[in-house]
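In: let's see this in three dimensions:
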Amino acid sequence: MTTSTPGGGSPLRSSSGIWLVAEREIGSKLRSKAFIISTVILMAIALAGILIGGFASKSGADDKTPVAVTAETSSVVSALPGVEVTEVADDAAAEALVRDEKVDAAVVSGTGPTGVTILALKDAPSSLVSGLSQAPEVQILEPATTNPLLRYFIALAFGLVFLMAASTFGGTIAQSVVEEKQTRVVELLLSAMPARTLLAGKVIGNTILAMAQILVLAAVATIGLIATGQNDVLTMLGTPIIWFAVFFLFGFVLLASLFAAAASMVSRQEDIGATTTPITMLIMAPYILVIVFNDNPLVLTIMSYVPFSAPVGMPMRLFVGEAQWWEPILSLAILLASCVAAIAIGAKIYENSLLRMGSRVKLTEALRG
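Out: Okay, the predicted model is just below:
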């Protein structure tokens, strides 16, 4: 498929037109100092969060309570986590270490139910007391698959990355469409290529930028986890991050098509919000839901099959081990079908509204043409 360029020049192929528009979108964004600075800040925040969390967990693990023990109590205390054991000859030597403040407490033989006694100068370490206390047998019916705090931060990370990337690049597409309409540059562009070619170029260009940012964030996260020795967390996150990138790719194409279509219905920058607000709400919903309901299996399951929230919901379920092997495939198939439908509807609205200036085009009119 070819079209003539303005002034009677050589015809322009659709594929060439798509890449020309995509290169223009990418180049304009990369030349923007605001975009570069915001990207660097986002990377720095992500790396700082990982480093701080890793060092804090490591320092917490290394912070052990010094405890004096005798030969009779050594086996009991050594099995406790977070305890640094110093074995002495007898109870008197253990008591002497406590009085000299060389240890926080001492565990010696006793006549109570536990068979041991804790000696402390002023206050006994609560972790030591609870560790040596007799407790009833506990049976957990629904054990947590991950640390609740870690689960919350992973949910926050997935939701925030999706929100920031989708809203940033979706907003860029909307502003670009309206700017071209407002300056009437779109009339020159449409004389060189079809509207669908122009739309495809904008979507592809911004998708490349968004995916590049996601991949850089993934690389930063990997480096940070390795640097802080959080290899177990990295192992758990490997598959979910890959699926997040795949779901985000098609989810963003869906959203980008809708952003371009919504923006084509207005002719002024001030009116963008009137048509793009519903799409922005669709982007914010997964962010809010995954933070509030990250420990609710039912909500996460529903999110993982809804096209707008699947890029967040399904990777989260994979991280906590609540998804079967076939569920990401089924969810991706639903997302792909929704993506095709959104592109078709968005292209129709875009074609029918792009050259209509003045007041806002109604959705029914844009669909009818």
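
In: please make it C-alpha for all contacts and neighbour counts, starting now.
Out: OK.

In: from the contact counts, what lies against the helix or strand hosting M236?
Out: Taking DSSP states H and E as the definition, M236 sits inside helix 231-263. Packing partners of helix 231-263 (3 or more C-alpha pairs under 8 Å, 6 or more residues apart in numbering; DSSP states H and E): helix 148-182, helix 195-227, helix 272-292, helix 310-320, helix 327-353.

In: winner for burial among the ones you listed?
Out: helix 310-320 (a mean of 26; mean count of other C-alpha atoms under 10 Å).

In: how far off centre is it?
Out: Taking C-alpha atoms, centre = their mean, to the nearest Å, one finds the center of helix 310-320 at 10 Å from the center of the full chain.

In: can you check stretch 71-86 too?
Out: That offset, for stretch 71-86, works out to 41 Å (C-alpha atoms, centre = their mean).

In: what's next to it, contact-wise?
Out: Residues outside stretch 71-86 that contact it (C-alpha atoms under 8 Å, 6 or more residues apart in numbering): 61-69, 87-90, 107-109, 116, 128, 131-132.

In: one more pass at 10 Å, please.
Out: The contact list for stretch 71-86, computed with C-alpha atoms under 10 Å, 6 or more residues apart in numbering, reads 60-70, 87-91, 94, 97, 102-103, 106-110, 115-117, 127-128, 131-132.

In: again, but for stretch 221-235
Out: Contacts of stretch 221-235 (C-alpha under 10 Å, 6+ apart): 43, 46-58, 150, 215-220, 237-238, 241, 319.

In: and the end-to-end length of that stretch?
Out: This stretch, stretch 221-235, spans 12 Å end to end (C-alpha to C-alpha, to the nearest Å).

In: how far out from the middle of the chain is it?
Out: Worked out by C-alpha atoms, centre = their mean, stretch 221-235 lies 16 Å from the chain centre.

In: same thing with stretch 48-57?
Out: 17 Å.

In: please apply the same query to stretch 328-339.
Out: That offset, for stretch 328-339, works out to 19 Å (C-alpha atoms, centre = their mean).

In: quick one on the thing from earlier: can you give me the buried ones in the helix holding M236?
Out: 234, 237, 240-241, 243-245, 247-263 (16 or more other C-alpha atoms under 10 Å).

In: what angle do that helix and helix 195-227 make?
Out: Angle, helix 231-263 to helix 195-227, by axes from the mean of the first three to the mean of the last three C-alpha atoms, to 10 degrees: 160 degrees.

In: next, the structure of the following sequence, for comparison with the previous one:
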Amino acid sequence: MTSTSSTWRLVASREIGVKLRDKGFIISMIITVVLILAIPVVSSIISSHHDHDGVVVTDDKAAAVVKVAQQDLAARGSGDKIEVVRAADEAEAHRKLHDDDDMVYLHQKDGQWHLDGYDKTPSADGSSTRVMEAAVARAAVADNAEAAGADATAMTRGMSLQTGQVKASEGTSEAVGYMLAVVFSILFMMSAISYGMMIANSVVEEKQSRIVEILLTGVPARQLLIGKIVGNTVLAVGQLVIICGLGMLAVSFSSWSDVITVAMSWSVLWFVLFFLIGFVALASLYAAAGSMASRTEDLQSTAMPLMYLVMIIYFWVVMSMSNLDGLSARIGSYVPIASVVFMPLRMLGHRATWWEPIISIIITLGFTAFAVLVGERIYRRSILQTNGRVSFKNAWRHNESVA
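Out: From the prediction side, this is the model:
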């Protein structure tokens, strides 16, 4: 027989089991997984489609220029491709352009190279245009050197530009940090609100149907609350791990695979850890909000402050994501709940020293312990009050409570 002190495990198992058998929950999870897997892949396909340009040529000299461009792209490690499309003459070249307006026509006329589109001029800023321009320049130097009886290799020596950086890179680029700021803040907001309201609805439904009165005859209120918090925390963190894991897996198979770095992986792990601790605090407060409502209609007013809190943190991150080294982000790294998003982001790229996340976690743990105690007190003193919505003041001061 299960001891009274461990009945929270039964409650937690029941919470998890009910959700895993809920068709709506399962369908929404499947849709989320499909979207996560599809978005990077589809975006990669779309971007790769635009980066694969066909160049129509009518002679070997133009084909040789395109080959030089292909070699340049390969040397840079670029994912862009330029393909040679042969045409017998200019008329056929024009027909090929008509059939596919993504193609361009490379030809030489009166000693001048031309790169023509069908009904639009190729963009001068396009990567394909720039690499073709460089290839044409090399071909022109070779032709001019041959005409002058000089060595083309000697004439082109020192013409290339090698790019680099003075300071070695520490972490990922600002673009990756910005992307993770958006992803983390959205995941935090959606998970905190959806699972928080799930707990609150579960509590108020049991209270409204008076099932909780039957449950409390065999399960202490404290154990019932712990079970609900643990069960929903397992669901929330489990879904978060699946989303983050599948998201990184999908990105690794896309054209953006280079953004997956060790720093990014550690940042995701820290985000999950901070979310686990912070969500326990929110879950406790959402359970308390549910206990203060006597009907489902009352839940909007009792849970509204918590929803405002989550939204404020979300907008705080959005406004600060352009400068994660700024004062706003540094302060947010130590503010409980807000630190769930801010600290992992600041750790990305070594913006935070080794001791900062430790201090932040200690502060978050302290706040979580306080929130659990507050939520437990309000829950015990409100769960059996069915005479309308219970205010926070009355719930806090009410003397009668269940164990």
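
In: overlay them and tell me the TM-score.
Out: Once superposed, the chains reach a TM-score of 0.77 (TM-score structural alignment, normalised by the length of structure 1), with 338 aligned residues with a C-alpha RMSD of 3.9 Å.

In: just to revisit the earlier point, make JSON lines out of the helices and strands packed on helix 231-263 of structure 1 and add distance to A366 of structure 1.
Out: Below are those laid out as JSON lines (distance: least, C-alpha to C-alpha, whole Å):
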{"stretch": "helix 148-182", "distance to A366 of structure 1": "15"}
{"stretch": "helix 195-227", "distance to A366 of structure 1": "14"}
{"stretch": "helix 272-292", "distance to A366 of structure 1": "12"}
{"stretch": "helix 310-320", "distance to A366 of structure 1": "28"}
{"stretch": "helix 327-353", "distance to A366 of structure 1": "5"}
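
In: right, and these - which one's nearest L12 of structure 1?
Out: Closest to L12 of structure 1 of these, according to C-alpha to C-alpha: helix 195-227, at 10.7 Å.

In: average offset between the closest one and structure 2?
Out: Mean deviation of helix 195-227 of structure 1 from its aligned counterpart in structure 2 after superposition (mean C-alpha distance after the TM-score superposition for structure 1): 1.3 Å.

In: corresponding residues in structure 2 for that helix?
Out: Mapped onto structure 2 using TM-score structural alignment, helix 195-227 of structure 1 spans residues 221-253.

In: what residue is smack in the middle of structure 1?
Out: F158 (1.6 Å; C-alpha atoms, centre = their mean).

In: filter the contacts of stretch 71-86 of structure 1 down to the buried ones and hand me the ChimeraX line.
Out: The ChimeraX command for the buried members of those (criterion: 16+ other C-alpha under 10 Å) is given here:
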select :65,66,67,68,69,70,87,88,91,94,97,103,106,107,108,109,116,117,128,132
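
In: filter the contacts of stretch 71-86 of structure 1 down to just the ones in strands.
Out: Using DSSP state E, the subset of the contacts of stretch 71-86 of structure 1 located in strands is 65-69, 87, 106-109, 116-117.

In: ok, which pair from the residues you listed is furthest apart?
Out: Maximum distance among these (C-alpha to C-alpha): 19.3 Å, for T65 and S109.

In: quick check: closest non-adjacent residue to the aligned residue in structure 2 for L249 of structure 1.
Out: By TM-score structural alignment, L249 of structure 1 lines up with L276 in structure 2. Distances taken as C-alpha to C-alpha, 6 or more residues apart in numbering place V237 nearest to L276 of structure 2, at 6.3 Å, with adjacent residues excluded.

In: for that neighbour, what are its contacts?
Out: 191, 243, 272-273, 275-277, 279.

In: same thing but 8 Å
Out: So V237 of structure 2 contacts 272, 275-276 (C-alpha under 8 Å, 6+ apart).

In: Q269 of structure 1 now?
Out: 175, 178-179.

In: and if we set it to 10 Å?
Out: 174-179, 181-182, 263.

In: next: L327 of structure 2.
Out: With C-alpha under 10 Å, 6+ apart, L327 of structure 2 has these contacts: 320, 333.

In: A341 of structure 1 too?
Out: A341 of structure 1 touches 254, 335, 347, counting by C-alpha under 10 Å, 6+ apart.

In: show me what it aligns to in structure 2.
Out: Checking TM-score structural alignment: A341 of structure 1 goes with F370.

In: so how far is A281 of structure 2 from its match?
Out: F370 of structure 2 is 8 Å from A281 of structure 2, by C-alpha to C-alpha.

In: and if you look at R95 of structure 2?
Out: 67 Å.

In: V230 of structure 2 too?
Out: 11 Å.

In: go on, M319 of structure 2?
Out: Counting by C-alpha to C-alpha - M319 of structure 2 and A281 of structure 2 are separated by 24 Å.

In: wait, isn't the match of L249 of structure 1 in contact with V340?
Out: Yes. Using C-alpha atoms under 10 Å, L276 of structure 2 is in contact with V340, at 8.8 Å.

In: show me whatever sits in contact with both of those two.
Out: Going by C-alpha under 10 Å, 6+ apart, residues that sit against L276 of structure 2 and also against V340 are W270.

In: give the contact list for the residue of structure 1 positioned farthest from its centre.
Out: Relative to the centre of structure 1, the most outlying C-alpha is that of A92, 56.4 Å out, by C-alpha atoms, centre = their mean. Going by C-alpha under 10 Å, 6+ apart, A92 of structure 1 touches 70, 98, 108.

In: so the last one touches A68, yeah?
Out: Yes. Using C-alpha under 10 Å, V108 of structure 1 makes contact with A68 at a distance of 8.4 Å.

In: which residues do those two both contact?
Out: 74, 91, 94-95, 118-119.

In: that older thread, want to throw the contacts of A341 of structure 1 into a markdown table with distance to W326 of structure 1?
Out: Formatted as a markdown table, those follow (distance: C-alpha to C-alpha, whole Å):
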| residue | distance to W326 of structure 1 |
| --- | --- |
| L254 | 23 |
| L335 | 14 |
| A347 | 32 |
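
In: nearest to G17 of structure 1 among these?
Out: Using C-alpha to C-alpha, the contacts of A341 of structure 1 come closest to G17 of structure 1 at A347, 16.0 Å.

In: excluding chain neighbours, what is closest to that closest one?
Out: A347 of structure 1 sits nearest to R196 (C-alpha to C-alpha, 6+ apart), 6.2 Å away.

In: you'd agree the one you found is up against L189?
Out: No. The pair R196 of structure 1 / L189 is not scored as a contact, 11.5 Å apart, by C-alpha under 10 Å.
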